[in-house]
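Visitor: the following block contains a protein sequence and its predicted model.
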Amino acid sequence: MSPLALSLGDPAGIGPELIAACWAQRRQVGLPPFFVVGGAELLVAAAASRGIDLPVVRIDSPDEAADHFADALPLLGAVDGPFRPGQPDEDGARLALASLEQATALVTRGAAAALVTGPIAKAELAKVGFSFPGQTEFVAAASNVAAEDAVMMLAGPALRTVPLTVHCSLASVPARLSVDLIVRRSTIVAQAMRRDFGIAAPRLAICGLNPHAGEDGRMGDEEIRIIAPAIAALRAAGWDASGPHPADALFTPRARATYDVAIAMYHDQALIPLKALDFDQGVNVTLGLPVIRTSPDHGTAFAIAGRNIADPGATIAAIRMAADLAGRRAAA
């Protein structure tokens, strides 16, 4: 299998130091070969902030990464920048974008097995012309996949969950929901569970929108008008879909044993339980793409960048999951 490509994320955040920490722990946690796009001096300085002496080797092709990975962090590309932890600026955003663009291009043309993206600051990227809501939509566009067919799943040891609506206001969620949206995105999720996670008959638990899943229309009728008909359509198509479930009871240990993935109606309904249960091991996985893309499920954490506080667990988990999914596809 080809090595994995890692993008830097915002250089003022914790992404670069966590990449360095992952390479330093590569043997003890059993990480597969990966290379980073850009940021040679940045990575060495970020590593030093954690007391890591990071050897870097420049490579000209992803194929060279495996030969050097045991002894040095392979790095492809000349883009670089200074280490200013906690001080995001437009130059840093340009570096983050250049790294993301180059890493994505390598993966979409098959030169790397999967893409692992570092955390970005969307507001900073917008200042330098990044027009996408997030990296999910960027990678989808680069893969020639419609944004609505790129589905964000959050996965950890205790839970997998998908928000059907993502970066939008809570007030706009009800109007965005439709039978077609739920069926289309839930089908993409179910297909990915089969293809990429090896679950032959995936069980989908679908949340209600309102308290108590609407309580027969007394607390809102979206469950009756939209969510229940979508579940019926999914069942008619042969998928094991259940609900609408009250979201306040769906994430208990007993409930989690009854499904493989929870389909939530909006961002926080999905991310709050995932981060409460699996914050240091949570992975953001983009489903529905011809390529594998994962990311640690946390942000740039500017406030703690460079202070040797950030836990590399989610980045380790993102690298492992990317390798597992790429290996499963390669073996199919």
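Guide: Alright, I've got the coordinates.
Visitor: please count neighbours and contacts with C-alpha atoms only from this point.
Guide: OK.
Visitor: relative to its centroid, which residue of this protein is most remote?
Guide: The outermost residue of the chain, judged against the average C-alpha position, is Arg218 (36.2 Å), by CA atoms, centre = their mean.
Visitor: state the distance from it to Asn210.
Guide: 10 Å (CA to CA, to the nearest Å).
Visitor: and here's the other structure:
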Amino acid sequence: MSANALPPLALTMGDPAGCGPAISAAAWSALRLDPALAFYLIGAPHLVSGVPVRIINSPADAAGVFADALPVLALEGAPEISPGAPNASAAPAIVRSIEIAVADALAGRASGVVTNPINKALLYSTGFRFPGHTEFVAHLCEAAGHAASPVMMLTGGGLRVALATIHMPYAAVPEALGDGRLERIAHVVHAALVRDFGIARPRIAFSGLNPHAGEDGTIGREEADVINPAADRLQAEGLSVSRARPGDTVFAEALSGTWDAVIAMTHDQGLIPVKTLDFWGGVNSTLGLPIVRTSPDHGTAYDAAAAGTCRADSLIAALRLAAAFATNRMKIQS
């Protein structure tokens, strides 16, 4: 590895009964001739088929074999798994893969973490108590002594969309938007646009929660009482953040170049435009971490795994984006 080369990316195994093994192999086949996109899989070598596999002893060995074989940092105790048949006995290995990837990234052995999809319900049955990947990765960073302010961002179809709220009922959203949440998220998004995306002067739009961004308070008060005051405070701090923009036009504005990112008020408001524009290639990124973390924007795809029809588009995009983030961070540090 040259003095200026980044370490490889760490790819977690995800649920081995899902699409993880197949899309990991397909991603390696697509990227193996580009050393800047070298990665290693943390998982069970026997679960990967169709491509040459090389067991490595440390992340430092990955770059040297990447062009010829998929580097695998082998996990002990991973059970035999049939594609499409989730098995709770794989849960400890799934969790351990994430723990190793985060530890490698924090130690500088990996330039970032890319996570294959997991089945949270399967993990819950074995004692996993985190809402999902995002919260678990943030916890691991904090447990290692690093601050973490995780914010979910989806990229795809020319859009960058961060989410102000994620998995909660719509009735709970108005109250959740208060208490400084929007300012905290905007600061994280602004910092990530500079550090990870390389945008010197980011322009961020808040979407409205109500139709037509509340129509001057006649179709709801959240814009006037919560979103717009937050935007005003952020603007006073020097951030370029809009007041609430109507949800039916703000994404078209972003596509036209008016905004570098949109902060959507709800999960579906943000995901619908990204998935409509780029259903197969969207990427889920966790901003606000001390490490790079991206993921495919889809689930375990058990049916596709069983049928042998898994598509690796989103994982390939996630690996490319993680490498770009790591490169931009290195430029800032150098």
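Guide: Sure, I can see it. All figures in this text were calculated on a predicted structure; none of them were measured in a lab.
Visitor: where exactly do the strands run in the stretch 51-200 of structure 1?
Guide: Ranges of strands in the stretch 51-200 of structure 1, per DSSP state E, counting those that start in this stretch, are 56-59, 73-76, 115-116, 151-155, 160-163.
Visitor: tell me the most buried of those strands?
Guide: Mean neighbours per residue, mean count of other CA atoms under 10 Å, is largest over these for strand 115-116, with a mean of 30.
Visitor: what range does that strand cover in structure 2?
Guide: Using TM-score structural alignment, strand 115-116 of structure 1 corresponds to residues 113-114 of structure 2.
Visitor: over to stretch 129-136 of structure 1?
Guide: Across structure 2, the stretch matching stretch 129-136 of structure 1 (TM-score structural alignment) is residues 127-134.
Visitor: would you say Thr286 of structure 1 is within a strand?
Guide: Yes: assignment of Thr286 of structure 1 by DSSP: H, G, I helix; E, B strand; the rest coil places it within a strand.
Visitor: give me the spatial nearest neighbour of it, chain neighbours excluded.
Guide: Closest residue to Thr286 of structure 1 apart from its sequence neighbours, by CA to CA, 6 or more residues apart in numbering: Met152 at 4.8 Å.
Visitor: ok so, going back, could you save the strands of the stretch 51-200 of structure 1 as TSV and add columns showing distance to Ala305 of structure 1?
Guide: Shown next, in TSV, are those (distance: least, CA to CA, whole Å):
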stretch	distance to Ala305 of structure 1
strand 56-59	21
strand 73-76	21
strand 115-116	19
strand 151-155	23
strand 160-163	28
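Visitor: of all these, which lies closest to Arg329 of structure 1?
Guide: Closest to Arg329 of structure 1 of the strands of the stretch 51-200 of structure 1, according to CA to CA: strand 115-116, at 14.1 Å.
Visitor: mean deviation, the closest one versus structure 2?
Guide: For strand 115-116 of structure 1, the mean distance to aligned residues of structure 2 following superposition is 0.3 Å (mean CA distance after the TM-score superposition for structure 1).
Visitor: rewinding a little: wouldn't the residue nearest to Thr286 of structure 1 be in contact with Pro163 here?
Guide: Yes: at 7.0 Å, Met152 of structure 1 counts as touching Pro163 under the criterion of CA atoms under 8 Å.
Visitor: and for those two, which residues touch both?
Guide: Residues touching both Met152 of structure 1 and Pro163 by CA atoms under 8 Å, 6 or more residues apart in numbering: none at all.
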